[in-house]
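>>> could you work out the structure for the sequence below:
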Amino acid sequence: MNLRPMRPLLASLLGALATSALANEAPQPDPAATLNLTVENDLFGRTDKYYTSGFQLSWRSASADPPVWLAWMSELATPFFPPGGTPRWGLALGQNIYTPADTLARNPDLRDRPYAGWLYGAFTLISYTERTLGTFEVQFGVVGPAALGEQVQNNVHDLINVDRALGWKTQLKDEPGINVILNRQWRINQPLRADDPRGLALGLVPSLTVSLGNVQTYGSVGLMLRVGSNLQSDFGPPRIRPSHAGTAFFQPDGRWGWYVFAGVEGRAVARDIFLDGNTWRDSRRVDRIPFVGEGAIGAVLIMPWARLSYTHTFRGPEFRGQTRSAQYGSVSLSFRF
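A predicted model of the protein is given here:
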C-alpha cells in the first residue's frame, strides 16, 4: 500500500495537534439532549467467553442554558476540563457479563476467568471545545449474584436457543463497587480538499484515561484514526469502558455524514475485580496480566437526528493461561431530542 499521498495530510494533522490550544473555541450551544443505547456481544466474533456481553443506556443533557449547579461544577473542575469549554452532564445504566472459556462445565477450571456480572449506574460531567474534551465519571453498582448476570445471560440463551452457561454457582460474590474515571480526548481534523472544508476529512483522536476504584484501576493511552465527513460531530463512537468510550452525545452540523475508523489502545492495569477476585472475601481469581493491548475498527453513520455505529474490538490476553485474544462487536444507536 502506497502511503506517500497520505504523508502531507498526516503531517498537517500532527502539526495541528501540536498547536491545538491556539484555536480551541467552544462549540455552538446545543438545545438537544442525546439518548444512546450501546449493546456489546462476543457473538459478533463467533465466540462465547471472557467479556461475553454488555449493555449501556445513557442520557446526555443539552449544552444550551446549563443549570447553575452544572456551570459551578464545571468551574470547580477547571484544572481538568479544557478552559472555556461547553458543559454537559449525563446518567447511565449498564451491565457487563464475564464467563470462562468453557461455559458447559459446572465446575470450571480454576485457571480460567471467573464468572462475574457488574450492574452499575453512572453520573458524568463533560466539558468540551472544538478540539478538546474532558470527562469526569463516577460508576457505582454491584458485582456478584445481585448483578443478575446469570439470569440475563441464560434467559437470552434460552430465547435464541443456545446452550446455557452452567457454572454460574462459582461466580464472584456480592460486593459493592465504585469507579472514578477521568478522561481527556483531543480531536484534530484535516479536510482532504482545501476548497471544501466541510467535505471529506482525515482525523486523529488521541485519548488519556485514568480509572480508580475497587472494580477497575488502570491507566490507558489510545489513538483513533478517522476518515469521512461530519467528524466534528463527536469524539468517536460510544463504547463500554474500559475500552475507549468516545462520546455518548453527538452534535452534527445538520447534514448527513459518515466515517470509518481504526484505533489502538494500551492499558496498564493495577486492579480488575473480574480477574483478581473479590476485594474482602475469598473467591475465584486468575493471574492478571498487567499490560493489555486493544485494537478496534468500525464505521459510523450520522444523521441530523440520529447516529448509528458498529465497532469490532480485538482485545489481547488479560490473564496468564488465556490461550486466545478476545473479540466482540459493539452496536450503538443514539437519538437527539
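
>>> rest of the way, CA atoms for contacts and neighbours
OK.

>>> element containing Ala262, please.
Using DSSP states H and E, Ala262 sits in strand 257-272.

>>> got the contact list for that strand?
The contact list for strand 257-272 (C-alpha atoms under 8 Å, 6 or more residues apart in numbering) reads 214-231, 243-244, 289-303.

>>> try stretch 65-79
29, 81, 87-89, 125, 127.

>>> in those residues, find the pair that's most separated.
Put simply, by C-alpha to C-alpha the two of the contacts of stretch 65-79 set farthest apart are Pro29 and Phe81, 17.2 Å from each other.

>>> please enumerate the helices of the protein.
Assigned by DSSP state H, the helices in the chain fall at 7-18, 68-76, 149-159, 273-276.

>>> which one of those helices is the most hemmed in?
helix 273-276 (a mean of 24; mean count of other C-alpha atoms under 10 Å).

>>> to compare against the first, here's the next sequence to fold:
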Amino acid sequence: MNFKQFAFSVLLGIAALQSLAQVRTQEFGFQSDNDSFLAQGSDRYYTNGLFVFYRRGMDIKRIDKLVNKVLTIEVGQKIFNPQSGSITVNGQPNPAYIDRPFAGYLYAGGSLNLLYRNESNFKIGVQVGVIGPSAKGEQAQQVIHDTFGFYELSGWEYQIRNTPVINLSLDYNRLLARNEWIDLTASGMLNAGTAFNNIAVGPMVRLGNFNQLFNSYSTQSTATRNAIAPLHKKELFFYYKPMFNYIAYDATVQGALVNKKDDPTGMEVTGKPEPIMISHQIGVGFSGKRVNLGFEVAVHSKDVKTQRYNTHQWGSINVAYRFGK
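The predicted model follows:
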C-alpha cells in the first residue's frame, strides 16, 4: 500500500467514525390517536389510543445483508365506542343503540425489527394485555371528556368482559421501485393470538425527501447503529398506504376467543366483524437529527357488520426524541 492509498484509507475511516458518531441510537416517544383531531365532531368506533415507546438500535456483529436491528418496548391503550360514547335515549341507556361494542384494550409489548440492505424488513412483535373493564377504557375516556368539557358518558356497563390477550405480529416491507422523489413499497401484516387474528396487504407510496427503508421514519428505524449514509440528512415526505384487510377474529368486537362463557350479568354486548375491511393511511413524516414528527389521517370501511356508518376516521400524532451514541 502506497502513501496515497494509506492516506485515503485513513480519511475514509475518519469519515465513517464521524458519521457513526452522529447516529442517535435510542428513541423515546409517544403516539396519540383520536377522532377529535379531525374536528368533525364525531366520537365513535376506534375513538382514542395512546402509546408510549422506547426504541434502541442494536449492535450487529457484521454489517452485510442485515444493516439495522431495532428493539422496541411499548405500552398502550385503545378505546372503542359505539356510534357515540353515550347511548342514552329518552333519559335511559338503550343497548339497541350499540352498533359496535364498548371495549378497552390495555397492553405491554415488544418487537424486533430486522432491516436489510436490499430495503426489506421483518418486524416480529408480541403483545400481552387485557380487553375489558381491567383495561380502564371507561376511566380513561371519562378523564378526556372531563378535561375538555365533552358530553357525559353512558353505556360502559355493556362493555366487552375481561379477556386476557397474548398476540403475535409480523410486519413486512419491501422496496419495489424508486426515483429521486417518489418510491413504492409492498407492505404486509399478520396478527395471530387470543384477541386479534387478521392479515393485511397493500402498497405504500412516499413523495418527498425520504431515506432508505433501513433508516427511515416509515419503518420506525431511525434509531440505528449503522454508519451507512442516508439519502438525506432530514426526511420530510408525504405518504399514502391503502390496505386490504381480512379479519378472522377481533375480541374487542366478539369477546373472548378462549374459555368463552356465558355472561352471568347478562350485560355484555358483542358483535360480528365485517371480514373484509379496506383502510387508507395518508400522512406526513419528518425525521431530523434528534426529533421525529408525524401526522396521519386513517380512514377505515366498517369493521363490524352492525355499524351504522360505513366509514370511520381518526387522526394520529407521533412524536419521538432521539438520543445516545
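
>>> TM between them?
Aligned and superposed, the two chains score 0.79 in TM-score terms (TM-score structural alignment, normalised by the length of the second structure); 282 aligned residues with a C-alpha RMSD of 2.5 Å.

>>> follow-up on the earlier one: have a look at how far, on average, the strand holding Ala262 of the first structure is from the second structure.
Superposing on the second structure and averaging over aligned pairs (mean C-alpha distance after the TM-score superposition for the first structure), strand 257-272 of the first structure comes out at 0.8 Å.

>>> matching residues in the second structure for that strand?
Mapped onto the second structure using TM-score structural alignment, strand 257-272 of the first structure covers residues 235-250.

>>> now that stretch, how far from the centre of its chain.
Its chain's average C-alpha position is 10 Å from that of stretch 235-250 of the second structure, according to C-alpha atoms, centre = their mean, to the nearest Å.

>>> ok, now stretch 301-310 of the first structure?
17 Å.

>>> and if you look at stretch 6-24 of the second structure?
With C-alpha atoms, centre = their mean as the basis, stretch 6-24 of the second structure stands 35 Å off its chain's centre.

>>> my read: Val331 of the first structure touches Thr38, true?
Yes - between Val331 of the first structure and Thr38 there is a contact at 5.7 Å, judged by C-alpha atoms under 8 Å.

>>> ok, the two, which is more surrounded?
Per other C-alpha atoms under 10 Å, whichever of Val331 of the first structure and Thr38 has more neighbours is Thr38, with 23 against 20.

>>> show me the contacts for the more buried one.
Residues in contact with Thr38 of the first structure (C-alpha under 8 Å, 6+ apart) are 55-57, 238-240, 330-333.

>>> now swap in Ser61 of the first structure and tell me
Ser61 of the first structure neighbours (C-alpha under 8 Å, 6+ apart): 32-34, 88-90.

>>> export those residues to TSV and append columns for distance to Leu275 of the first structure and neighbour count.
Converted to TSV, the contacts of Ser61 of the first structure look like this (distance: C-alpha to C-alpha, whole Å; neighbours: other C-alpha atoms under 10 Å):
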residue	distance to Leu275 of the first structure	neighbour count
Ala32	40	18
Ala33	36	20
Thr34	34	20
Arg88	34	24
Trp89	31	22
Gly90	29	20
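
>>> JSON lines for those, including distance to Arg111 of the first structure?
Shown next, in JSON lines, are those (distance: C-alpha to C-alpha, whole Å):
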{"residue": "Ala32", "distance to Arg111 of the first structure": "49"}
{"residue": "Ala33", "distance to Arg111 of the first structure": "45"}
{"residue": "Thr34", "distance to Arg111 of the first structure": "42"}
{"residue": "Arg88", "distance to Arg111 of the first structure": "44"}
{"residue": "Trp89", "distance to Arg111 of the first structure": "41"}
{"residue": "Gly90", "distance to Arg111 of the first structure": "39"}
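
>>> among those, which are located in strands?
34, 88-90 (DSSP state E).

>>> before we move on, back to that, ok, the contacts of Thr38 of the first structure in the second structure, which still hold?
Contacts from the contacts of Thr38 of the first structure that recur in the second structure, judged by both residues aligned by TM-score structural alignment, their matches' C-alpha atoms under 8 Å, are 55-57, 330-333.

>>> and which of those is nearest Arg284 of the first structure?
Scanning those for proximity to Arg284 of the first structure, where the rule is C-alpha to C-alpha, the winner is Phe55, at 24.5 Å.

>>> neighbours of the aligned partner of the closest one in the second structure, just the number please.
Phe55 of the first structure maps onto Leu50 of the second structure when the alignment is built from TM-score structural alignment. Leu50 of the second structure has 17 neighbours, counted by other C-alpha under 10 Å.

>>> my guess is Leu50 of the second structure contacts Lys78, does it?
Yes - using C-alpha under 8 Å, Leu50 of the second structure is in contact with Lys78, at 6.8 Å.

>>> give me the common contacts of the two.
Common neighbours of Leu50 of the second structure and Lys78 are not found (criterion: C-alpha under 8 Å, 6+ apart).

>>> quick revisit: turn the kept ones among the contacts of Thr38 of the first structure into TSV, including distance to His157 of the first structure.
Converted to TSV, these look like this (distance: C-alpha to C-alpha, whole Å):
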residue	distance to His157 of the first structure
Phe55	16
Gln56	19
Leu57	21
Ser330	18
Val331	19
Ser332	21
Leu333	23
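
>>> in strands only, show me these.
Within these, residues falling in strands by DSSP E are 55-57, 330-333.

>>> in this structure Phe30 of the second structure contacts Ile73, no?
No - between Phe30 of the second structure and Ile73 there is no contact under C-alpha under 8 Å: 11.6 Å.

>>> any residues in contact with both of those two?
Listed as contacting both Phe30 of the second structure and Ile73 by C-alpha under 8 Å, 6+ apart are Phe53.

>>> residue in the first structure matching Ile79 of the second structure?
In the first structure, the residue paired with Ile79 of the second structure according to TM-score structural alignment is Ile97.

>>> nice, that's everything, thank you.
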